[in-house]
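1. no sequence on hand, only this structure:
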């Protein structure tokens, strides 16, 4: 298992207020599987997570959005938390970055509240997804086919409903990345 993603490059897009475990668990699992993973953010330095009811600890930013291209990566992971996706969904560069992965038929993973970013980019429309229960109506109103499931996979789109599902999310994400580009992704 240690090398099943050898040679793969993964971006985790996040900013301040990401749910601590939703960035750290996939980061660890992807690296254990042999992938090179960059934490990408709006600015360099560090971003601070949110853990339960208070600020968590900082995570170093490997690259800024200005320093990367979706062409550099095989897949994209979007951690949730309430603050992080809410800040990112008003940033045109972040939305374009996310959309570029989708248009290139690459794997996109979104956890908890991160489907807000899928809503903002239009990716969710017609897709089977799950999310944190409080944004279920948002997903449905945006045309998503919301499911109350631990993890939902729809043609390279991997979604998870909450931090308690991160092991299952990471396993499905690794499986989808191993499969590669989803050339035959159908329109929703």
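-> Now that the structure is in, tell me what you want to look at. All figures in this text were calculated on a predicted structure; none of them were measured in a lab.
2. from here on, contacts and neighbour counts on C-alpha atoms
-> Will do.
3. the closest residue to residue 135 other than its chain neighbours in helix, strand or coil?
-> Leaving out its chain neighbours, the residue that sits closest to residue 135 by CA to CA, 6 or more residues apart in numbering is residue 113, at 6.9 Å. Assigned by DSSP: H, G, I helix; E, B strand; the rest coil, the conformation of residue 113 is coil.
4. quick one: contacts for the residue nearest in space to the middle of the chain?
-> Centroid check for the chain by CA atoms, centre = their mean gives residue 78 as the closest residue, at 2.2 Å. Going by CA atoms under 8 Å, 6 or more residues apart in numbering, residue 78 touches 12-14, 108-111, 114.
5. next step: those residues restricted to strands.
-> Residues of the contacts of residue 78 located in strands (DSSP state E): 12-13, 108-111.
6. what's the closest of those residues to residue 158?
-> The closest of those to residue 158 turns out to be residue 109 (CA to CA; 4.5 Å).
7. my guess is that closest one contacts residue 74, does it?
-> No. Judged on CA atoms under 8 Å, residue 109 makes no contact with residue 74 at a distance of 11.8 Å.
8. who has more neighbours, the two?
-> Set residue 109 next to residue 74 and count neighbours by other CA atoms under 10 Å: residue 109 wins out with 27 against 22.
9. nearest residue to residue 43 other than its sequence neighbours?
-> Setting aside the residues directly before and after it, residue 43 is nearest to residue 64 in space (CA to CA, 6+ apart), at 5.4 Å.
10. right, and that neighbour touches residue 38 too?
-> No. Taking contacts as CA under 8 Å, residue 64 lies outside contact range of residue 38: 9.7 Å.
11. this is the other structure I want to compare:
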């Protein structure tokens, strides 16, 4: 399965990109780095610059229907940048409209809030997003991983880098079941 990993040009939390990416590769999937601009993205370790990664496809030049699922890594700046880009928000919304599975960790649900896809869903995130999720019509829970079946497609969410092992297992299981 081709899996889109959507990031902004700057601000993704590196471990929230690289660990799920590795898990997807190990499970036989084809992860694809999608961003809002061509070139490279700049990852971070919290507030410090980390590695750069090459963008493989650009939002607006690719479509949700060319992927089996979507992973949204966190980092504070990453989803904050994505949610101000109309093409990125539309790309995310398209996965839900097509019933494709989506996984989001840490601050990434900010992009889901902007895409107006959390209404009626139960999800988790970094705790500071709880009010935003509630205000967007979702229910926020403090759990390591939450799988929500409400509406079209399944949504897998997780709170933070410490939850990555459980997040990776959950999204890979959901993506595999959705593909079958």
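-> The structure has been received and is ready for your questions. Predicted model, so just to flag it, every value in this text is computed and none were measured.
12. what's the TM-score here?
-> After superposition, the two chains reach a TM-score (TM-score structural alignment, normalised by the length of structure 2) of 0.94; 175 aligned residues with a CA RMSD of 1.2 Å.
13. quick one: residues contacting residue 73 of structure 2.
-> 5-7, 12-13, 16-17, 104-108.
14. can you add distance to residue 134 of structure 2 and neighbour count and give those residues back as a markdown table?
-> Formatted as a markdown table, the contacts of residue 73 of structure 2 follow (distance: CA to CA, whole Å; neighbours: other CA atoms under 10 Å):
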| residue | distance to residue 134 of structure 2 | neighbour count |
| --- | --- | --- |
| 5 | 25 | 22 |
| 6 | 24 | 29 |
| 7 | 24 | 32 |
| 12 | 24 | 30 |
| 13 | 24 | 27 |
| 16 | 24 | 28 |
| 17 | 26 | 21 |
| 104 | 17 | 28 |
| 105 | 17 | 26 |
| 106 | 16 | 27 |
| 107 | 14 | 28 |
| 108 | 15 | 32 |
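15. which among these gets closest to residue 149 of structure 2?
-> Using CA to CA, residue 104 comes nearest to residue 149 of structure 2 of the contacts of residue 73 of structure 2, at 14.4 Å.
16. for that closest one, give its distance to residue 39 of structure 2.
-> As for residue 104 of structure 2, its distance to residue 39 of structure 2 is 23 Å (criterion: CA to CA, to the nearest Å).
17. got it, and residue 53 of structure 2?
-> 9 Å.
18. how about residue 156 of structure 2?
-> Noted for residue 156 of structure 2: a distance of 29 Å to residue 39 of structure 2, by CA to CA.
19. which one of the two is surrounded by more residues?
-> residue 156 (25 against 14).
20. count of residues packed around the equivalent of residue 54 of structure 2 over in structure 1?
-> Aligned by TM-score structural alignment, residue 54 of structure 2 pairs with residue 60 of structure 1. Number of residues near residue 60 of structure 1 (other CA under 10 Å) recorded here: 14.
21. how about residue 165 of structure 1?
-> Residues near residue 165 of structure 1, counting by other CA under 10 Å: 16.
22. list the residues that contact the aligned residue in structure 2 for it.
-> Matched by TM-score structural alignment, residue 165 of structure 1 corresponds to residue 163 in structure 2. Contacts for residue 163 of structure 2 (CA under 8 Å, 6+ apart) come out as 144-145.
23. just the strands in structure 2 please.
-> Under DSSP E, structure 2 gives strands at 2-7, 10-13, 30-35, 40-45, 48-54, 57-58, 69-72, 102-105, 122-123, 139-140, 145-148, 155-158.
24. ok, residue 142 of structure 1 touching residue 121?
-> No. Residue 142 of structure 1 lies out of contact with residue 121 (CA under 8 Å); the separation is 10.2 Å.
25. residue 87 is in contact with residue 117 of structure 1, correct?
-> No. In this structure, residue 117 of structure 1 is not within contact of residue 87 by CA under 8 Å, at 9.8 Å.
26. list the residues that contact both of the two?
-> Any residue near both residue 117 of structure 1 and residue 87 by CA under 8 Å, 6+ apart counts here, and not one turns up.
27. give me the more crowded residue out of those two.
-> The neighbour comparison of residue 117 of structure 1 against residue 87 (other CA under 10 Å) goes to residue 117, with 25 against 16.
28. and residue 92 of structure 1, what's its match in structure 2?
-> By TM-score structural alignment, residue 92 of structure 1 lines up with residue 86 in structure 2.
29. just give me the match in structure 1 for residue 77 of structure 2.
-> Residue 77 of structure 2 maps onto residue 83 in structure 1, by TM-score structural alignment.
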